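> sequence-free structure coming up:
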């Protein structure tokens, strides 16, 4: 009877999680703009490098203000690319005037970074649900209708001097992974039901997906170099979701205790591939996993960076909240300021 109730509860939670993770690409909001909702596709900002500087051609905005988008044609000074972990899905306030479904938050790490560094022009092209394929092609979101989000690479140009890229989680099926692991947590016939679900013919399916994502990141970084040859590129990894030890927190994220190490390994392995590909492309990897340790989904409000299956602060399930984006922003800004 207890196992039946557990299975029923897990199924209900998994269904809710699946809907929310799907909605990460279907919420209203976000845009390809700086702060005014205009589509940013270019920049008149002249050269500069790691730490963006004010220029005569494109004066820096007032302190604390969101930098404007550049005029079409040559690329904004700072361009943010990526998926829902970069977009800040369901964190208010959503940037208005953008393709429906991307759910870009005005409090995501890119916006925080653009304001703190006072870059002259800024384009946030991040979009919930994005894969590496969506960087170079229009992305149809669940609420996008006949007007898909433009290809993220469209906002790059020869005047772009700084790029952040946070991508790869959806290429390995993040939503499917989380939903499967929550649902399988009710299976008491094995200590590792989630790992079992992703093991086929003795092979780890997720490891295969992670390995296959490497060349896709290579291609993305090459395109960024081609379109923005003078840009410094910061490739942002994924933060810690689960605690480093202990039995987890079923009320926040119901996962079998035996699967915790496996799931931690998935995030670490994906970050490892992202880091290696960044180094090979002469880009800079930004570790958000290490600073996120101790801020996992099991921690209380005001400490946790990542929300659980029933969010306690605004944000999507199993995604960073506003505090998480502040922490990620600190890591990215520190790298951006390094020579």
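Yes, it's here. Small disclaimer: the values here were computed from a predicted structure and weren't measured.
> from here on, just use CA atoms for contacts and neighbour counts.
Fine.
> I'd like to know how many residues surround residue 138.
The local packing of residue 138 (other CA atoms under 10 Å) involves 16 other residues.
> quick one: contacts of stretch 212-228?
Stretch 212-228 has contacts (CA atoms under 8 Å, 6 or more residues apart in numbering) with 75, 132, 135, 153, 156-161, 168, 171-172, 231, 273-274, 277-278, 281.
> that one: how far from the chain's middle?
Counting by CA atoms, centre = their mean, to the nearest Å, stretch 212-228 is centred 17 Å from the centre of its parent chain.
> next, the one to line up against it:
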């Protein structure tokens, strides 16, 4: 246990030093707006905000860590669990009888920094995977039953859905530029969930062969986001998949950025970033801002 605590402490110190150094080199910002889904909002990561509670918006999510490092004149976080690109311009109903206003309504003419993490919920991509794949592992533990399930028609329907996400993200970026023409806009990708090698079915209960497929799905989604930023021509794509290598859900010794299958209402939602993951993503974002 002592070794684990030392590893966690060392990792946290490294993140803090990286974050501080990056912040010192970043420009001064007057109004920072954070937009996105649950990988931005941080459901169950303490301390949760209640504006509205159903958005699962943490005061320790990566936008909050970035804001704490940059000290912008004003910080507005409207990210919300369950959001997809339609919720950039439409209100979103959330649990506990709440509503999150259209996220782009938070933008102002003088907004000069925007981070956006969106796309994984479009066409139900992430939710469909986490709801379906664990239940298929028992049928073929060493095979790839989930990939086969979604390719039964001869077409990988998950990959096909991802192909359609790009135009939606491009449209969202275009509206961001319209409302905040002077803003620096960062489109933040998704960190890795599965390891490059090895398995941990007790934590990530996908069939062994589906680990590689899950990685390919994430790579495709992140590639779609990167292409959307390129097509936009003004936004910058921030890769978190590469920097999160070794910090997947299977990582040991407190180095995981992603929670596994077990929901922890005092730490993180299932298959979502933990506090250390948010700190890690924040360090990557701050490095991009230098």
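Perfect, I can see it now. Quick caveat, the model's predicted, so the values are computed rather than measured.
> let me see the TM-score of these two.
Once the chains are overlaid, their TM-score stands at 0.87 when taken by TM-score structural alignment, normalised by the length of structure 2; 263 aligned residues with a CA RMSD of 1.7 Å.
> filter the contacts of stretch 212-228 of structure 1 down to the buried ones, ChimeraX style.
Per 16 or more other CA atoms under 10 Å, the buried members of the contacts of stretch 212-228 of structure 1 correspond to this ChimeraX selection:
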select :75,132,135,153,156,157,158,159,160,161,168,171,172,231,273,274,277,278
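> okay, and which of the contacts of stretch 212-228 of structure 1 map to helices?
The helices, defined by DSSP state H, take in 273, 274, 277, 278 from the contacts of stretch 212-228 of structure 1.
> just flag the most distant two among the residues you listed.
273 and 278 (8.5 Å; CA to CA).
> ok, back up a step: out of the contacts of stretch 212-228 of structure 1, which sit inside strands?
Counting by DSSP state E, the contacts of stretch 212-228 of structure 1 place none of their members in strands.
> can you show me the helices along structure 2?
So, for structure 2 - with DSSP H - the helices run 2-25, 38-41, 62-70, 125-136, 145-150, 157-163, 165-179, 208-232, 275-289.
> next, the angle helix 165-179 makes with the longest one.
With axes from the mean of the first three to the mean of the last three CA atoms, to 10 degrees applied, the angle from helix 208-232 of structure 2 to helix 165-179 works out at 40 degrees.
> run through the neighbouring helices and strands of helix 208-232 of structure 2.
Judged by 3 or more CA pairs under 8 Å, 6 or more residues apart in numbering; DSSP states H and E, the packing partners of helix 208-232 of structure 2 are helix 145-150, helix 157-163, helix 165-179, strand 184-188, strand 236-238.
> if we go to 10 Å?
helix 125-136, helix 145-150, helix 157-163, helix 165-179, strand 184-188, strand 236-238 (3 or more CA pairs under 10 Å, 6 or more residues apart in numbering; DSSP states H and E).
> equivalent analysis for the shortest one, please.
Applying 3+ CA pairs under 10 Å, 6+ apart, one finds that helix 38-41 of structure 2 contacts strand 31-36, helix 62-70, strand 113-117, helix 275-289.
> the first one too?
Contacts defined by 3+ CA pairs under 10 Å, 6+ apart place helix 2-25 of structure 2 against helix 62-70, helix 275-289.
> just send those back as TSV, with mean neighbour count and distance to residue 213 of structure 2 too.
Shown next, in TSV, are the helices and strands packed on helix 2-25 of structure 2 (neighbours: other CA atoms under 10 Å; distance: least, CA to CA, whole Å):
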stretch	mean neighbour count	distance to residue 213 of structure 2
helix 62-70	23	27
helix 275-289	24	22
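> and these as JSON lines, adding distance to residue 50 of structure 2?
Compiled in JSON lines, those are given as follows (distance: least, CA to CA, whole Å):
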{"stretch": "helix 62-70", "distance to residue 50 of structure 2": "15"}
{"stretch": "helix 275-289", "distance to residue 50 of structure 2": "18"}
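> who are the contact partners of the residue nearest the centre of structure 2?
Central residue of structure 2 (CA atoms, centre = their mean): residue 39, 3.1 Å from the mean position. Counting by CA atoms under 10 Å, 6 or more residues apart in numbering, residue 39 of structure 2 touches 57, 61-62, 79-82, 117-118, 120, 188-191, 258, 269, 271-274, 277-278.
> what do you get for residue 274 of structure 1?
Neighbouring residues of residue 274 of structure 1 by CA under 10 Å, 6+ apart: 166-168, 210, 213-214, 217-218, 235-238, 268, 280, 285-286.
> residue 244 of structure 2 matches what in structure 1?
When structure 1 is aligned by TM-score structural alignment, residue 244 of structure 2 is paired with residue 292.
> scratch that, residue 120 of structure 2
Residue pairing (TM-score structural alignment): residue 120 of structure 2 is matched to residue 169 of structure 1.
> what about the equivalent of residue 172 of structure 2 over in structure 1, how many residues nearby?
Superposed on structure 1 with TM-score structural alignment, residue 172 of structure 2 falls opposite residue 220. Residue crowding around residue 220 of structure 1 was assessed by other CA under 10 Å; the count is 19.
> same deal with residue 2 of structure 1?
For residue 2 of structure 1, using other CA under 10 Å, the count is 7.
> ok, residue 3 of structure 1 next?
As a burial measure, residue 3 of structure 1 scores 11 neighbours (other CA under 10 Å).
> return the residues in contact with it.
Contact analysis of residue 3 of structure 1 by CA under 10 Å, 6+ apart lists 9, 186, 187, 188.
> could those go into JSON lines alongside neighbour count?
JSON lines is the format used below for the contacts of residue 3 of structure 1 (neighbours: other CA atoms under 10 Å):
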{"residue": "9", "neighbour count": "16"}
{"residue": "186", "neighbour count": "22"}
{"residue": "187", "neighbour count": "17"}
{"residue": "188", "neighbour count": "13"}
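> tell me the one among those residues nearest to residue 148 of structure 1.
For the contacts of residue 3 of structure 1, the minimum distance to residue 148 of structure 1 (CA to CA) is 35.5 Å, reached by residue 9.
> please report how far that closest one lies from residue 161 of structure 1.
From residue 9 of structure 1 across to residue 161 of structure 1, the span is 49 Å (CA to CA, to the nearest Å).
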